[in-house]
Structures are given as C-alpha cells and as structure tokens.
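[1] With the sequence up front, the predicted model follows.
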Amino acid sequence: MQQASQRIDKWLWYARVTKSRTLAQKLAMSGHVRLNKEKVTTAKQGIKLGDVLTIALPRRLLVYKVLDLGARRGPASEAQLLYEDLSPPPPPKDEGKPEQRDRGTGRPTKRDRRQLIRLKQDTPGDGF
C-alpha cells in the first residue's frame, strides 16, 4: 500500500535529483527547495501527490509536480515516473563561433614549438 505522504529528502533521492540521501537532506535544509511556494527548512517535511516542488540548483531551476511517491531508488526511467517536469526551458546558448585570435598571439601550437626547437638546434652555439 502506498503512503499518503513521504519525507521530502527521500523523494528527492528517489527522483534522482541528488546522488545521495545525505545530499538530499542538505538541499532540503539549505532553503533551496520550495514546496507549493513555501520554503522548506527541514528534511522531514512531508510531501503528497499533486504538490509542486521548486528546486534551485547551481546552474538550473527545476519545477516538479509530484505524481507518485517512490518506494525505492530505481533506474532513471523509473524515477521520471515520480514527477511531471514543469521547469522553464534553459536559456538559449550562444551558437556563434568561438572567438578567433589573431595569428601569432596566445600559446604556440605544436607546429610552432617544433619549428622553434629545430631553429635552436640549427643555430651555432657559443663557438666552443
């Protein structure tokens, strides 16, 4: 029989938001998780079906609607059945070419280094 509610740290771990349950506890207690727009301050906070979680990670924002409470940490395909992803799309990446440097500036290429070595070997020494 499925539980009526589940600890938020367990659910975050089951849904593969974090790599370990300890990290899920720290994430919940750090204030980076909101449950139905309310900041979560404890890892034992209970969640139930239909709740909306907003999770602020370092490089992205996740918005998940809880569809099911997990029973175990299974494969990613099983974890995706626990939530509906309502996250905003990531900002568009700059598709332009990488910035080109003028020839001869920056680090020498492997070819340049080989030419320098050859040049040093061909020049006469101090005359000894």
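    Received, thanks. Numbering: from 1, shown residues only.
[2] C-alpha from now on. contacts and neighbour counts both.
    OK.
[3] Give me the secondary structure label for the residue nearest to residue 86 when sequence neighbours are not counted.
    Closest residue to residue 86 apart from its sequence neighbours, by Cα to Cα, 6 or more residues apart in numbering: residue 63 at 5.0 Å. Residue 63 falls in the strand class when you classify it by DSSP: H, G, I helix; E, B strand; the rest coil.
[4] what about residue 63, how many neighbours?
    18 (other Cα atoms under 10 Å).
[5] quick one, strands of this structure?
    6-7, 33-35, 38-39, 46-47, 52-57, 60-66, 83-85 (DSSP state E).
[6] then this one, side by side with the first:
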Amino acid sequence: MRLDKWLWAARFFKTRRLAVEAIEKNQVQVNGDRAKPARTIKIEDTLIIQKAGETFTVIVDDLSEIRGPAKVATLLYHETEESLAKRMEDREMKKLVHNPKPDKAPDKKDRQRLRELRKGYE
C-alpha cells in the first residue's frame, strides 16, 4: 500500500496532498529511512511522523485503502509508549512556557504599577 494513502486513511493528514507535502519535506520516515509518497508500506513498519510541532512514532498494524471513521483509523496503528510519553511531556512544557497562569488577578495596586510601567515604555 502507498504511504501517502495510508497516512490519509489513518487520519494523520486531512488530504492526500497534505500527506504528500509532508513526505516531500522529510517529515515522514519509514523504518528510519527517508520516504517517498509512493513507497510501499507493510504491517509492522515503523513510521516517524512530524506534524504540528509534534513527533509521532507509530507501528503499522493494518492497511486500509479507504478513509473510515476515526475509531476505525486508530486501529490501523499503535503509537509507541516512548513516543506517547514524550509528546505528553512536550505538551505540558509548552503549556507552562507559553501560557503561564498568574496565581491571582491583579488588584488595584498591581494595576496601577502596570499602568506606570506601560507609561515608561511609551
């Protein structure tokens, strides 16, 4: 089965064209090697997929020529434990770094300080 069709059927990409573009940008590897869209994959192949800043390491469990429901698509592969743990850890780090939550809302005094700081930068 073609790699681009499988990625589309497994719902890693919304269209086959997006799957082809990702493969051409070396964002998909098969068994550690660079892949082409027409590369034939088989059961037990290991795929490394980089998508939206995340890296998935999956093992092919089944092949499908058609794109079915999401529940059926998840039966086509299983993600390695290391990959899943790494992705969850990366997500938590991104949340902490990019969206630090304050302990409390600023009170009147804090708002006054913020206004004074902003005035200094204008």
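    Right, received. Where do you want to start? Bear in mind the structure is a predicted one, so any value in this text is a computation, not a measurement.
[7] For the two chains, what TM-score is obtained?
    The pair, once superposed, lands on a TM-score of 0.73 when counted by TM-score structural alignment, normalised by the length of the second structure; 100 aligned residues with a Cα RMSD of 2.0 Å.
[8] contacting residues for the residue nearest to residue 86 of the first structure?
    Going by Cα atoms under 8 Å, 6 or more residues apart in numbering, residue 63 of the first structure touches 52-55, 85-88.
[9] Please spell out the ChimeraX selection for the buried subset of those residues.
    Buried subset of the contacts of residue 63 of the first structure, written as a ChimeraX selection, criterion 16 or more other Cα atoms under 10 Å:
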select :52,53,54,55
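[10] can you tell me which helix or strand the residue with the largest distance to the centre of the second structure belongs to?
    Of all residues in the second structure, residue 109 has its C-alpha farthest from the mean position, at 42.3 Å, by Cα atoms, centre = their mean. In this structure, residue 109 of the second structure sits in helix 108-121 according to DSSP states H and E.
[11] what's the burial count for the residue mapped onto residue 76 of the first structure from the second structure?
    The equivalent of residue 76 of the first structure in the second structure is residue 70 (alignment by TM-score structural alignment). For residue 70 of the second structure, the neighbour count with other Cα under 10 Å is 11.
[12] Which residues are in contact with the nearest residue to residue 70 of the second structure once chain neighbours are set aside?
    For residue 70 of the second structure, ignoring the flanking residues on the chain, the nearest one in space by Cα to Cα, 6+ apart is residue 11 at 7.1 Å. By Cα under 8 Å, 6+ apart, the residues touching residue 11 of the second structure are 67, 70, 73.
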